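# Return a 3D structure for these sequence lines:
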Amino acid sequence: MRLTVFLTSLLSSLTLVHAVNTTVACSLLNGLLPGKVAYPSSDQYVSDTKHWATGSSSQASACTVEPSTPQDVALIFGVIQKTRTTWAVKGGGNTFNPGFSSTDGVLISTVRFKDIQYSPMSSTVKVGAGNLWDDVYAKLIPLGATVVGNRVPGIGVGGFSLWGGISWKTQKYGLGLDNVVSFQLVTPTSQILNVSAHSYPDLYFGLRGGGNNFGIVTSFVFKTHPQGQVYAGVVTYSGLSIQQEYVDFDTSNKDPNAYILPIYVYHGGVLSTNALVFYDGPVAPNGTYDAFFNAANLTSNDVKTRSFLEFQQTIHIPAPTRTATHVVSIANYTKPIVDAIVTQHLNLSNVFADAEFIMFTMEPLYSSIFDSSNGGAYPHTSAHPWKPFNLFLGYTNPASDAAAMAAVMSAATAVQQIAIAEGKSSLDAVLDINYAGLGTDLKYLYGKNLPLLRTLRAKYDPHNLLSLTGGWKL
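This is a model prediction of the structure:
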């Protein structure tokens, strides 16, 4: 009884200390960065705290702050060190996992880092961390160039590029992190560093997959690539369709320009299949997608020659209230694997009454996806070209959090068991960091790199400020 009373009292004291420290932090920031700090009910605060999945990132921040220079970020880290308040950094606000870009302390929004500077001479573009990929494409596509960026509208530049990043261009140019030339980084000790393979090779290694474990990135320099018209669009089917067609495409496709992204969907009580077709050129070779265009249960097909921007803007993913997600690494898809995916999707839609929507997304990426890898914290190599199969559940009730995560994990385990039996997965396969579910053991994200990354974080974060924020913590 005495122990219970003591622990309750201790918890109350710690909560009070945190509240006091956070209040002090907001006050100090308001004095140091006037006009850049916002409190609840203001328009800036509402905008800063807005997330794609509203319920999964519903923490009420004590205040928000919008730095506009790396020096501002350095000042913010100084305040965090002084007050030891919790904090988070938010870019596009599309992270799947709750608490990864939200906080009950100080929320740092990168929204003012909006520069986009294209250099056709060096085939690079400098991009502020507050941009969406939509902004970058709108700047570059009319100039005949593009970057290895996200595939759907509304996604921020930062998280995608720091954790991995699968793009419509990945089959030819690798992941997003493989295309970062340099980072402008503010470390937790308030150093402002331009990080490249030559200037800070240890940090350059760590930031390519290490996410927010080494500070706050305020801008990136990316490689650019040519971009003309594409042959692309969305094909839809009733029910969970195109199983054999998908397996055949994944097995036989040898054209790195050809890509298709099948998504099994449950939404509004209806089961359907969306196939996002993308050919990186104005015309696809005869027969490339005939099996999909002629498949049973087809309800619509808007695939045509168009600009990349037009295609990008046709893609819509509903915004969920709360989210549960996980991923299975699969080398290639066989019919038994796809059958297992369909079975688990039907099970989940039948038993999870609280579901807003369910998306199971398969990735028939060309086998050369990691040929452009030059290492990094995320251990992706051409020897093990694991492709992510993503399971996503959107739902409404906070009381369902544990059940939702358990249901998604159970479905993932069932699919992986079949994939292992088919010789297409492994228990120790590295997982895609952007899709991995909350609570995933870091050894499945970083493998043998984990000890080195922990040493690296201690070197650049001696005061352990990064323990006060969310994300995949080393």
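# From now on I want contacts and neighbour counts done on CA atoms only, so please keep to that.
Will do.
# Look up how far residue 54 lies from residue 37.
22 Å (CA to CA, to the nearest Å).
# out of the two, which sits in the busier spot?
Neighbours were counted for residue 37 and for residue 54 using other CA atoms under 10 Å; residue 37 has more, 22 against 19.
# Can you report how many residues neighbour the residue nearest to that one when sequence neighbours are not counted?
In space, and not counting its chain neighbours, residue 37 is closest to residue 65: 4.3 Å by CA to CA, 6 or more residues apart in numbering. Using other CA under 10 Å, residue 65 has 28 other residues around it.
# Tell me how far residue 65 lies from residue 116.
Using CA to CA, we find residue 65 at a distance of 22 Å from residue 116.
# and residue 264, which of the three is it?
Assigned with DSSP: H, G, I helix; E, B strand; the rest coil, residue 264 falls in the strand class.
# so who does it touch?
Contacts for residue 264 (CA atoms under 8 Å, 6 or more residues apart in numbering) come out as 240-241, 271-274, 342, 345, 358-361.
# try 7 Å
Applying CA atoms under 7 Å, 6 or more residues apart in numbering to residue 264 gives the contacts 240, 272-274, 359-361.
# Against residue 235, how distant is it?
As judged by CA to CA, residue 264 and residue 235 stand 12 Å apart.
# Next, the structure of the following sequence, for comparison with the previous one:
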Amino acid sequence: MLLQYTTVILSIWCLLSGALSGDTDHSLDACSQIIQITSSSTKVYYPGNPSYIKAISHWANGTSTQLSKCVVEPTTAVDVGKILKLLGSNRTPFAVKGGGHGTNPGFSSTPGVHISMRSFSSVTYKKSSQTVDIGAGLLWDDVYAALHPHGVNVAGARALGVGVSGFLLGGGYSWLSNQYGLSIDTIVAYELVLPTGQVIQASKLSHPDLFFALKGGYNNFGIVTGFTMQAFHQPQVWGGTIIIDGANEPIVATAVENFSNNVKDTKAGINTLYNFSNGSISIVQIIFYNGPLPPAGIFDELLAIPSLSKNIKTSSFQAFMQAGGILETDSRALFHTVSPLKFSQTLLEVVRNETLFWGTYLASKSGTFVSYAIEPFDAKIYTHNKTATAYPADRSTPFYPYIIWFSWTDPSFDQEFYTAARESSDRIRDAAFSDGQIDILDAPLYPNIALFDTPLEKMYGINVPRLHRIKTAVDPMNVMGLAGGFKL
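Here you go, the predicted model:
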């Protein structure tokens, strides 16, 4: 990892030597103006400063990082408002970065002014209201560590290394989702800086339209600096990771289908990853029970599969997450998705074939890793929240997020990898349709893992017109259009 960051630093500095010479836009002027209008605690960093490199870096540096004119690190929502108002009036391109785990190019990076939310890093558990205030600059690692001593938890990410803000603004599927719904369903308020610079608390009562829009609608309505989420008692949990040879995939497919169709205990969950690396397929089977021990029989079929390694035990939730490690990638990566309505051995065989085909084919184009994550959830997951949210527009039909993850190193093959991801998602969707999943054509795609050119209608469906109206009302000058992301 140190070598990777050293390489990135050297590459960035070499590029900047030429990129900044003869600069004619007003991004640099905006950088100097920001210093003048904000408090002394807000910092501005320029190329050459180690804090600049840390702030613009992403989990997938090659595809997600751009060279900004400066990094601005505000420390208060008021300063964020001053910055946003200035950038809007100057029409200066900008980016807002939380954890930096997104892979879509330009979504949280810019050649203009880069706003790092790193200083918004507090976690406050309020026992009286059973809620938690969470800063937008945190990783879920930090949140889980802070809540562990209190014996409570929130519906956060299912992997470490993921940022809080992007995850929550796009939806959020959690290990607790079977019990409590999507992560956005457990948010009770947002601290939001509007494009005008005004700081508000958006809740169901105070700003119902914005409260609806922020639940999946990303950064179209301003900059979120903090989230208030419901807190839940967190007991010890049982689970861990099993590594299985790809030759046993038919047994895995049968067990996953049976689990998804028959297990109704909402404390139980699994995540099955078909991985291709170094010329072969392996399967990572994660199992989870939100309690010290599961009832007999729930996981027996999965546990009986011959394995290369198995680490299943009772532990704290934090220890369970740490045992899974942090997902690593090479310099370039993408996520994409498809939304099946159920799991079957027929469909899982298609996923296995996709893993093998694209893993083999893309290896010759600097591909280093291909993964398909199968995530069965309880069929009633979307019924926990009766209030409309931007995502999903329709909660009456259960659907499940497949994750397609490709990693590679050579930028000259970028388009081939993006094309491969589109073709693979289409093939899985078509196979599901042929397998009897007629409604899959209308199932929404999960914004947090949708490829950058996914149409808004495919994610938000009938909610798109309402989201447009809310966007126009709060941002008539389209200030947030100066930043990346899925734009309304």
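# what do residue 264 and residue 235 of the first structure both touch?
Joint contacts of residue 264 of the first structure and residue 235 (CA under 7 Å, 6+ apart) are residue 274.
# The residue nearest to residue 37 of the first structure pairs with which position in the second structure?
Matched by TM-score structural alignment, residue 65 of the first structure corresponds to residue 72 in the second structure.
# next one: residue 166 of the first structure
By TM-score structural alignment, residue 166 of the first structure lines up with residue 173.
# Repeat that for residue 81 of the first structure.
For residue 81 of the first structure, the residue aligned by TM-score structural alignment is residue 88.
# so which strand or helix has that match?
In this structure, residue 88 of the second structure is located in helix 77-90 according to DSSP states H and E.
# top helix in the second structure by residue count?
helix 414-434 (DSSP state H).
# A helix includes residue 13 of the first structure, no?
Yes: the assignment for residue 13 of the first structure is a helix, going by three-state DSSP.
# Pretty sure residue 118 is one of the things the match of residue 65 of the first structure touches, is it not?
No: the criterion here is CA atoms under 7 Å, and residue 72 of the second structure misses it with residue 118 at 10.0 Å.
# Residue 279 of the second structure maps to what in the first structure?
Per TM-score structural alignment, residue 279 of the second structure is aligned with residue 269.
# if I look at its match, how far off is residue 410 of the first structure?
Taken as CA to CA, the span from residue 269 of the first structure to residue 410 of the first structure is 22 Å.
# between these two, who's got more neighbours?
residue 410 (15 against 12).
# what residue of the second structure matches up with that one?
In the second structure, residue 410 of the first structure lands on residue 423 (TM-score structural alignment).
# give me the element residue 5 of the first structure is part of.
Secondary structure assigned from DSSP H and E places residue 5 of the first structure in helix 2-32.
# Residue 457 of the first structure now?
Here residue 457 of the first structure is covered by helix 450-460, with elements defined by DSSP H and E.
# can you name the residues of the second structure that that helix overlays?
With TM-score structural alignment as the criterion, helix 450-460 of the first structure aligns to 464-474.
# wait, what's in contact with the counterpart of residue 183 of the first structure in the second structure?
Under the alignment by TM-score structural alignment, residue 183 of the first structure pairs with residue 190 in the second structure. By CA under 7 Å, 6+ apart, the residues touching residue 190 of the second structure are 201-203, 224, 226-228.
# same thing with residue 425 of the second structure?
Residues in contact with residue 425 of the second structure (CA under 7 Å, 6+ apart) are 337-338.
# now swap in residue 139 of the second structure and tell me
Counted by CA under 7 Å, 6+ apart, residue 139 of the second structure has contacts 99, 161-164.
# Okay, and which of the residues you listed map to helices?
Checking those against DSSP H, those in helices are residue 164.
# Looking at the first structure now, which of the contacts of residue 139 of the second structure still hold up?
For the contacts of residue 139 of the second structure, the contacts that are reproduced in the first structure, applying both residues aligned by TM-score structural alignment, their matches' CA atoms under 7 Å, are 99, 161-164.
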